[in-house]
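> Sharing a model prediction with you, sequence too.
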Amino acid sequence: MKRRQLLQASASLLGSLAAGGQWARAQTDPSPGGSLEFTPGSSAQGLQLTWLHHSCVLFEGEGKRFLVNPFRPAGCTAGYPPPRVAADLVLLSSRLLDEGALDVVPGNPKVLFQPGDYLIDGIRVQGVRMPRGPRFGLNVGWRWRMGGIDIVHLGGALQPIGREQSILLSRPDLLLVPVGGGPKNYDPKAAKAAIEALQPKLVIPTMYRTAAAEESQCELLPLEAFLRLFPPAVAQPALSNPLLLSAQALPRQGMAILYFEQ
């Protein structure tokens, strides 16, 4: 594996990210049987999101490419192709191989894997400590702003949202949250509680069971177990992958769920 630049937390904090900005957002119809409309934006002005399975996502905007949680295919990710995509920065929620496999990433990108506040090529990135217990150690939740969208990726969160996490991670535009349960991730009810605590505008669920999993080595629940906790009008599948998000792609009020069918 090529040498990579591992960045340690800065001694002085840069401060938590602010959501900021005034955006015109698509109206959400909360009535039974209603639908959500996500208007694609321009890649030059918005955020391009590529779902690479499990909790691995490539974010592109402002001329930058951020890759979160590359994995090695095994267990719950056995049937997925390894995410061999180039990136300027790799964010790891842990060093576990389903969310911290650097050996599948080409080139020599910068890498963040510890809590702290960072300034990366003009973009503030905040890593927030989220303990998972002695068996799986520390999880790092990530927050940054790209393409006009305030993003929070919770990685493999397990514990309820505490006061510190609430202060540092609340009210993002976009929240990526694990929903499949198992020994080291939120189960559907805990994921819903985290969503209610953080109050995002748009939610993308991660880390759920699909046909790609090895039967004997995956304890995750399917996505449907999470979606059943919400009214049908709240959720809809993504219509494309990659997906372009802009200011107009965010609900004007309330919360929406956008999921990738696998």
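Thanks, I have it.
> When you work out contacts or count neighbours from here on, use the C-alpha atoms and nothing else.
Fine.
> can you map out the strands along the stretch 151-262 of the chain?
174-178, 202-206, 235-237, 243-245, 256-259 (DSSP state E, counting those that start in this stretch).
> Looking at the ones you listed, which one is packed in the most?
Comparing the strands of the stretch 151-262 of the chain by mean neighbour count (mean count of other CA atoms under 10 Å), strand 174-178 ranks first with a mean of 25.
> chain center to that one: distance?
Put simply, strand 174-178 sits 5 Å off its chain's centre (CA atoms, centre = their mean, to the nearest Å).
> again, but for stretch 201-217
13 Å.
> looking at the strands of the stretch 151-262 of the chain, which is closest to residue 65?
Proximity to residue 65 (CA to CA) singles out strand 243-245 among the strands of the stretch 151-262 of the chain, at 13.9 Å.
> where do the helices sit along the stretch 51-200 of the chain?
Ranges of helices in the stretch 51-200 of the chain, per DSSP state H, counting those that start in this stretch, are 163-169, 188-198.
> Need the winner for burial among those helices.
Among the helices of the stretch 51-200 of the chain, highest average neighbours (mean count of other CA under 10 Å) belong to helix 188-198, with a mean of 20.
> Could you tell me the angle between that one and strand 202-206?
Going by axes from the mean of the first three to the mean of the last three CA atoms, to 10 degrees, helix 188-198 is angled at 150 degrees with respect to strand 202-206.
> Comparison target below:
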Amino acid sequence: MKSATIGGVKISWLGHSGFLLEGEGKRIYIDPFELAEEPEFDEKADILLITHEHFDHCSPDDIRKVRRSDSTTLIPEACSLNFKGDARRIAEGDVLAEGLEIKGTRIEVVPAYNPDKPYHPRGLGVGYIVELEGLRIYHAGDCDFFPEMEDLRADVVLLPIGGTYTMDEEEAARAVEVISPKVAIPMHYGKIEGTDGNPEKFKALVKEKNPDVEVIIFDP
């Protein structure tokens, strides 16, 4: 299984940290990377969210596969890649204008950083909270556990567990504990060197302290 429908939103794992969210008649891609094939035109992005400019999150080849001429792309201020068309540079803390909506979808921009590691300093990247079908879906980007997570609210969390560059299984389980979502989905493991997280370990750690949280592990 590489997709699940939660509260009317279809969440598909594209591999690594890439996801496709489908709800309210919209398709929202986040960090597509090494896509097996190019989607059909009507399956491409209404909205494309990029968390930061590292190659496994901001992949020009994969961005070209999913973007249409009318796709709205959100990129962090620190991202050096230039985009044609509707691309907006954003920073953590932004709740975007136009009635707090992008094409009818509310998106919050939240911090994503390593407090004690050099790989993702604060300001390099962001995370996103997307509201679809009444659900708040949090994509954490690349980060370790950071204090501001205690103020986040989300029904579904997409959390890195790879270790080295991001949270490992223990830190990600701690994030689940403080955010208290309904569903947790691990990501950013098993694709590149230094991302050796074990999703079953993450699931067991979550269930120890939060047995009511559903943990969904997609097949690689």
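Perfect, I can see it now. Because the structure is a prediction, the values reported are computed rather than measured.
> What residues does residue 139 of structure 2 make contact with?
Residue 139 of structure 2 makes contact with 127, 128, 129, 157, 158, 159 under the criterion CA atoms under 8 Å, 6 or more residues apart in numbering.
> Please convert these to CSV, extending it with distance to residue 214 of structure 2.
What follows is the contacts of residue 139 of structure 2, written out as CSV (distance: CA to CA, whole Å):
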residue, distance to residue 214 of structure 2
127, 21
128, 21
129, 19
157, 11
158, 12
159, 14
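> returning to that earlier point: now tabulate the strands of the stretch 151-262 of structure 1 in JSON lines and tack on distance to residue 187 of structure 1.
Output for the strands of the stretch 151-262 of structure 1, formatted as JSON lines (distance: least, CA to CA, whole Å):
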{"stretch": "strand 174-178", "distance to residue 187 of structure 1": "8"}
{"stretch": "strand 202-206", "distance to residue 187 of structure 1": "11"}
{"stretch": "strand 235-237", "distance to residue 187 of structure 1": "18"}
{"stretch": "strand 243-245", "distance to residue 187 of structure 1": "26"}
{"stretch": "strand 256-259", "distance to residue 187 of structure 1": "16"}
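> so which of the ones you listed gets nearest residue 71 of structure 1?
Closest among these, using CA to CA: strand 202-206, at 13.2 Å.
> Where in structure 2 does the closest one fall?
Using TM-score structural alignment, strand 202-206 of structure 1 lines up with residues 183-187 of structure 2.
> and what of stretch 47-67 of structure 1?
Per TM-score structural alignment, the counterpart of stretch 47-67 of structure 1 in structure 2 is residues 9-29.
> quick one: buried residues of that stretch?
The neighbour-count check on stretch 9-29 of structure 2 (16 or more other CA atoms under 10 Å) flags 9, 11-23, 26-29 as buried.
> can you tell me how far the residue sitting nearest the centre point of structure 2 sits from residue 4 of structure 2?
Structure 2 has residue 139 as the residue nearest its centroid, 2.8 Å off, counting by CA atoms, centre = their mean. Distance, residue 139 of structure 2 to residue 4 of structure 2, using CA to CA, to the nearest Å: 16 Å.
> Make a markdown table from the helices of the stretch 51-200 of structure 1 and add distance to residue 107 of structure 1 to it.
Shown next, in a markdown table, are the helices of the stretch 51-200 of structure 1 (distance: least, CA to CA, whole Å):
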| stretch | distance to residue 107 of structure 1 |
| --- | --- |
| helix 163-169 | 30 |
| helix 188-198 | 34 |
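> mind listing what residue 16 of structure 2 touches?
Counting by CA under 8 Å, 6+ apart, residue 16 of structure 2 makes contact with 33, 56, 187, 188, 189, 190, 191.
> Now the second one: closest residue in space that isn't a chain neighbour?
Across the structure, with CA to CA, 6 or more residues apart in numbering as the measure, the residue nearest residue 56 of structure 2 apart from its sequence neighbours is residue 33 (5.9 Å).
> ok, the one you found touching residue 64?
No: if you go by CA atoms under 8 Å, residue 33 of structure 2 and residue 64 don't touch, sitting 11.0 Å apart.
> out of the two, which sits in the busier spot?
Set residue 33 of structure 2 next to residue 64 and count neighbours by other CA atoms under 10 Å: residue 33 wins out with 21 against 11.
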